[in-house]
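[1] I'll drop the sequence and a predicted model, then ask my questions.
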Amino acid sequence: MGRIALLGCGFVADLYLRSLRAMSGIEVAAVYDRDAARLDRFCAHWGLPKAGSLTGFLETLPEGTLVLNLTNPSAHYELNRACLDAGHHVYSEKPLAMEIDDAKALHTLARDKGLMLASAPCSVLGEAAQTLGHALRHDIAGTPRVIYAELDDGFVPQAAYRKWLSETGAPWPYDDEFRVGCTLEHAGYYLGWLIAWFGTVRTVVAASAETVPDKTGAGPMAPDLSVATLFFETGPVARLTCSIVAPHDHSIRIVGDKGVLSCDAAWDNAAKVRFAKRMTLRRRLMEHPFPRRVKLSGPPHPKVKRWGAAAMNFMLGPAEMLDALSTKRPSRLSADFALHMTEVTLAIQNAGESTGAQAMTTCCDPMEPMPWAR
């Protein structure tokens, strides 16, 4: 039986608990949130044990517990460090930290203590990402040359976000979301896939900007648009766009020598993966107008029904770490993976108008595929 503990029970915590219901062999040891009323409501709804203080939470967790840090991003570094100092493995919501030096300090601390440290999102372990990885390894599209990835969420500043509530009534933290920014919140959904397939990003050339001023909440606000070109050590070049301004588009296209692999929904583990073969018709070069679907032969992971904008199993990451602990193997969601994804994300977020090319200082090997995706 794997054991987790939840630190923070705001909006995203309900998504983890909905996902936990689809999994087996994982129990919740304790939950803590500094908002006592919120903690009571959450634990009563899900039938979970609660801790009365952060100190009590950290001191009473059994050895081998994996702490899920689901707090606001500004608290991630401090609380991730506290959990590691207390001897607990950590799975942190994104980002690992708001500053790269802090993220590197966490990486060093986890290594020195022999603890696991990972960062969301875990959709890289989902069926759609693993299917695309399978297609790349089996040369379906030929050598990948260019990748276009979009994470545009529509004109969110005009959305009815004050009415967005989680299953237990926690409001979507719009004030914090606007201050943290869509790049830190969302880039990992495709960046994690790309790093898993291709490994280290050598250079980031990016720009970011706040295009819609006067958002709700206390400033300063983060960029609401970023566009990055990523140069991978293994060869491919990717363009990644994040915004809460442009019309909704969560598509990815991988252009290879033989044609184009594509997927239309980053936040749906079961999204269809398609391949359009390149062809010449009457002297015209084109991709096949009716792409074929790429499928895996074996059964994948447990699925979670759509709730709100996502159809993702948020527990895939913690489950992977717990399995790695029980089988004494390295986790696919390694500290190196978390740190590199954090550095690249921060480079994009903080690029502004004139930063130019940025050489990355961290590295990461491509990820071992899931057994059912080989």
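    Right, received. Where do you want to start?

[2] C-alpha from now on. contacts and neighbour counts both.
    Noted.

[3] got the contact list for the nearest residue to residue 272 once chain neighbours are set aside?
    Closest residue to residue 272 apart from its sequence neighbours, by C-alpha to C-alpha, 6 or more residues apart in numbering: residue 263 at 6.1 Å. Taking C-alpha atoms under 8 Å, 6 or more residues apart in numbering as the criterion, residue 263 is in contact with 128, 251-253, 271-274.

[4] most neighbours out of those, which is it?
    residue 128 (27 neighbours; other C-alpha atoms under 10 Å).

[5] which of the helices or strands spans that residue?
    helix 127-137 (DSSP states H and E).

[6] which elements pack onto the next helix or strand after that helix?
    Moving toward the C-terminus from helix 127-137, the next helix or strand (DSSP H and E) is strand 144-152. Applying 3 or more C-alpha pairs under 8 Å, 6 or more residues apart in numbering; DSSP states H and E, we find strand 144-152 packed against strand 237-243, strand 252-256.

[7] how about strand 144-152: buried residues?
    Of the residues in strand 144-152, 144, 146-152 count as buried by neighbour count, 16 or more other C-alpha atoms under 10 Å.

[8] residue 124 is in contact with residue 195, isn't it?
    No - the pair residue 124 / residue 195 is not scored as a contact, 9.5 Å apart, by C-alpha atoms under 8 Å.

[9] out of these two, which sits in the more crowded spot?
    residue 124 (30 against 22).

[10] contact partners for the spatially closest residue to the more buried one that is not a sequence neighbour?
    On the basis of C-alpha to C-alpha, 6+ apart, the spatially nearest residue to residue 124 that is not a chain neighbour turns out to be residue 193, at 5.2 Å. Contacts for residue 193 (C-alpha under 8 Å, 6+ apart) come out as 123-124, 129.

[11] can you pull out the strands in the stretch 1-150 of the chain?
    For the stretch 1-150 of the chain, the strands defined by DSSP state E, counting those that start in this stretch cover 2-7, 26-32, 66-69, 89-92, 117-119, 144-152.

[12] residues contacting the residue nearest the centre of the chain?
    Nearest to the mean C-alpha position of the chain, counting by C-alpha atoms, centre = their mean, stands residue 121 at 1.9 Å. Residues near residue 121 by C-alpha under 8 Å, 6+ apart: 93-94, 188-189, 192, 314, 317.

[13] now with 10 Å?
    91-95, 185-193, 314-317, 333, 338 (C-alpha atoms under 10 Å, 6 or more residues apart in numbering).

[14] repeat that for residue 237.
    By C-alpha under 10 Å, 6+ apart, the neighbours of residue 237 are 144-148, 198, 201, 203, 229-231, 254.

[15] in addition, the following structure is provided for comparison:
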Amino acid sequence: MEKVKVGVVGCGMISSIYLKNCTQVFNHILKVIACADLMPELARKRAEEFSVPTYCTVEELLANQDIDVVLNLTAPAAHAEINMRALHAGKHIYTEKPFALRREEAQEVLALAESKGLLVGCAPDTFMGASLQTCRKLIDDGWIGTPYGANATIIMGSAGDGMHPNFQNFLKLGGDPMMDMGPYYLTALINLLGPVRRVTGSANQLHAKIKVQNPKSSRYGDTIPVEAPTNVAAVLDFHSGAVASLQAAKESFGYKPRLEIFGTEGNMTVPDPNFFGPVPGLDTTVIIQFRSGQSKEIPLTHGFTEDSRGIGLADIAYAIRSGRANRASGRLAEHVLDISLAIFEASTEERHIHLQTHVERPAPLPLGLKFNQLDS
């Protein structure tokens, strides 16, 4: 199968693992031919590090007729703009989450892509990893009976230490816990339980501004405004009849993830949706507590246990070549965005919000699938 040629826009921290996997793991279907960034030295550094033949400006990359798909790794506020520019240039797109910051932006991207016959993909793609695909098969095979509920919790430290190079972005919409980490959990829940029909919730923040207190930070002593909710609690009603609770916060310390699915015959503890497979110190197997009181640890049955970030891009490449739908799709990302924004609206308006978007569960990956068989 002919390789799909990729141009990468945005060469910050997250680009390293994408480029590693695109050039070393999924290079049977992907060929990265150009890198671009607003800071040319970053594009040059990544191109040299991963033997990408060209580094250039964003304009030059979008004008390159050899590029089939743009991998958009820019800051959240730029996602929609870069996606629109890439589509206008006739290129498929795969973007980091969040898909957009406003529903209108997401709708414009999807409408333009559809009018041009181009595919849209969006992170996260961790639901295609070993952990969540194992859980998907167990649920589909009836191990826990009928799923009726779920509990998702993701508690993280704040960005107040100022050590991330772009830590200010985590204090704005797009880097907040709902938009930044929420997509991993919402996408996992949609993969396991199907689409959401309505939500309600509360969103708040402890501080209107923070002072950077870590002396190792280049912004030590600076006061930075907090522009987005940092503590969110929500209730999600699914079309299937299941009801889930979700808590997402960046107000304290450490990292405390938890996802459980409740069924009529058993309750399932799901490994952290932020990862593809086992993570030392966290849940490394799927655990089911059965109605009988017995519990069982179930080893992961599927492939992609390592950090396989970029599998969604490889999947869209196979979709481009075969004509099928891609799994980490723009419609899936739009539904996740709709849920996130509806939670904020529910908090402000003090009511349930009925969603206008709908998406089918993405197709599961078969057992025994190898890294170069995403079309099987």
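    Now that the structure is in, tell me what you want to look at. Just so you know, these numbers come straight off a predicted model, no measurement behind them.

[16] just give the TM-score of the two.
    Overlay of the two chains. TM-score (TM-score structural alignment, normalised by the length of the first structure): 0.86; 345 aligned residues with a C-alpha RMSD of 2.0 Å.

[17] re the thing from before, got the contacts of residue 263 of the first structure as CSV, with distance to residue 84 of the first structure columns?
    What follows is the contacts of residue 263 of the first structure, written out as CSV (distance: C-alpha to C-alpha, whole Å):
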residue, distance to residue 84 of the first structure
128, 32
251, 36
252, 35
253, 38
271, 35
272, 38
273, 38
274, 42
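
[18] what packs against the longest helix anywhere in the second structure?
    Ranked by number of residues, the top helix in the second structure under DSSP state H is helix 330-349. Packing partners of helix 330-349 of the second structure (3 or more C-alpha pairs under 10 Å, 6 or more residues apart in numbering; DSSP states H and E): strand 92-95, helix 103-116, strand 120-122, helix 177-180, helix 182-193, strand 196-204, strand 231-238, strand 353-354.

[19] now the longest one: which residue numbers in the first structure?
    Yep, that's helix 103-116 of the second structure we're talking about. Mapping helix 103-116 of the second structure onto the first structure (TM-score structural alignment) gives residues 100-113.

[20] now that stretch on the second structure. Mean distance?
    In the superposition with the second structure, the average deviation recorded for stretch 100-113 of the first structure is 0.9 Å (mean C-alpha distance after the TM-score superposition for the first structure).

[21] and that stretch, what's buried?
    Under the neighbour-count criterion of 16+ other C-alpha under 10 Å, stretch 100-113 of the first structure has 100, 102-104, 106-107, 109-110 buried.

[22] ok, which of the helices and strands packed on helix 330-349 of the second structure comes nearest residue 344 of the second structure?
    Closest approach to residue 344 of the second structure among these is made by strand 196-204 (6.2 Å; C-alpha to C-alpha).

[23] corresponding residues in the first structure for that closest one?
    Aligning strand 196-204 of the second structure against the first structure (TM-score structural alignment) gives residues 201-209.

[24] if I look at the residue nearest to residue 107 of the first structure when sequence neighbours are not counted, how far off is residue 109 of the first structure?
    Take residue 107 of the first structure and drop its neighbours on the chain: the residue closest to it by C-alpha to C-alpha, 6+ apart is residue 335, 6.1 Å away. Here residue 335 of the first structure is placed at a distance of 10 Å from residue 109 of the first structure (C-alpha to C-alpha, to the nearest Å).

[25] shared neighbours, those two?
    Shared contacts of residue 335 of the first structure and residue 109 (C-alpha under 10 Å, 6+ apart): 103, 115, 117.

[26] from residue 92 of the first structure, how far off is the second one?
    Right, the one you point to is residue 115 of the first structure. Counting by C-alpha to C-alpha - residue 115 of the first structure and residue 92 of the first structure are separated by 13 Å.

[27] okay, these two: which has more neighbours?
    Between residue 115 of the first structure and residue 92, counted using other C-alpha under 10 Å, residue 92 has the larger neighbour count: 26 against 19.

[28] relative to residue 78 of the first structure, how far out is the more buried one?
    12 Å.

[29] picking that back up, any chance of the helices and strands packed on helix 330-349 of the second structure in CSV, with distance to residue 293 of the second structure too?
    Output for those, formatted as CSV (distance: least, C-alpha to C-alpha, whole Å):
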stretch, distance to residue 293 of the second structure
strand 92-95, 44
helix 103-116, 45
strand 120-122, 40
helix 177-180, 35
helix 182-193, 23
strand 196-204, 30
strand 231-238, 27
strand 353-354, 37
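
[30] so which of those is nearest residue 306 of the second structure?
    Nearest to residue 306 of the second structure, of these and by C-alpha to C-alpha, is helix 182-193 at 16.3 Å.

[31] got the residue ranges for the strands in the stretch 251-374 of the first structure?
    Under DSSP E, counting those that start in this stretch, the stretch 251-374 of the first structure gives strands at 252-256, 259-263, 273-281, 284-287, 292-294, 356-359.

[32] what about residue 356 of the second structure, neighbour count?
    11.

[33] okay, buried residues for stretch 135-147 of the second structure please.
    Neighbour counts over stretch 135-147 of the second structure (16+ other C-alpha under 10 Å) mark 135-140, 143-147 as buried.

[34] end-to-end on it?
    Termini of stretch 135-147 of the second structure sit 12 Å apart (C-alpha to C-alpha).

[35] so which bit of the first structure is it matched to?
    So stretch 135-147 of the second structure sits over residues 132-144 in the first structure, by TM-score structural alignment.

[36] how about the contacts made by residue 294 of the second structure?
    266, 288.

[37] quick one: end-to-end distance for stretch 195-209 of the first structure.
    The first and final residues of stretch 195-209 of the first structure sit 24 Å from each other (C-alpha to C-alpha).

[38] what do you get for stretch 151-171 of the second structure?
    With C-alpha to C-alpha as the measure, stretch 151-171 of the second structure spans 25 Å from end to end.

[39] what is the equivalent residue in the first structure for residue 19 of the second structure?
    Matched across to the first structure, residue 19 of the second structure falls on residue 17, judged by TM-score structural alignment.

[40] that match and residue 31 of the first structure, how far apart?
    Taking C-alpha to C-alpha, one finds residue 17 of the first structure at 12 Å from residue 31 of the first structure.

[41] list the residues that contact both of the two?
    Residues touching both residue 17 of the first structure and residue 31 (C-alpha under 10 Å, 6+ apart) are 6, 9.

[42] the residue mapped onto residue 93 of the second structure from the first structure: how many residues sit nearby?
    Aligned by TM-score structural alignment, residue 93 of the second structure pairs with residue 90 of the first structure. The number of residues packed near residue 90 of the first structure is 27, by other C-alpha under 10 Å.

[43] pretty sure residue 90 of the first structure contacts residue 109?
    No - using C-alpha atoms under 10 Å, residue 90 of the first structure is not in contact with residue 109, being 11.6 Å away.
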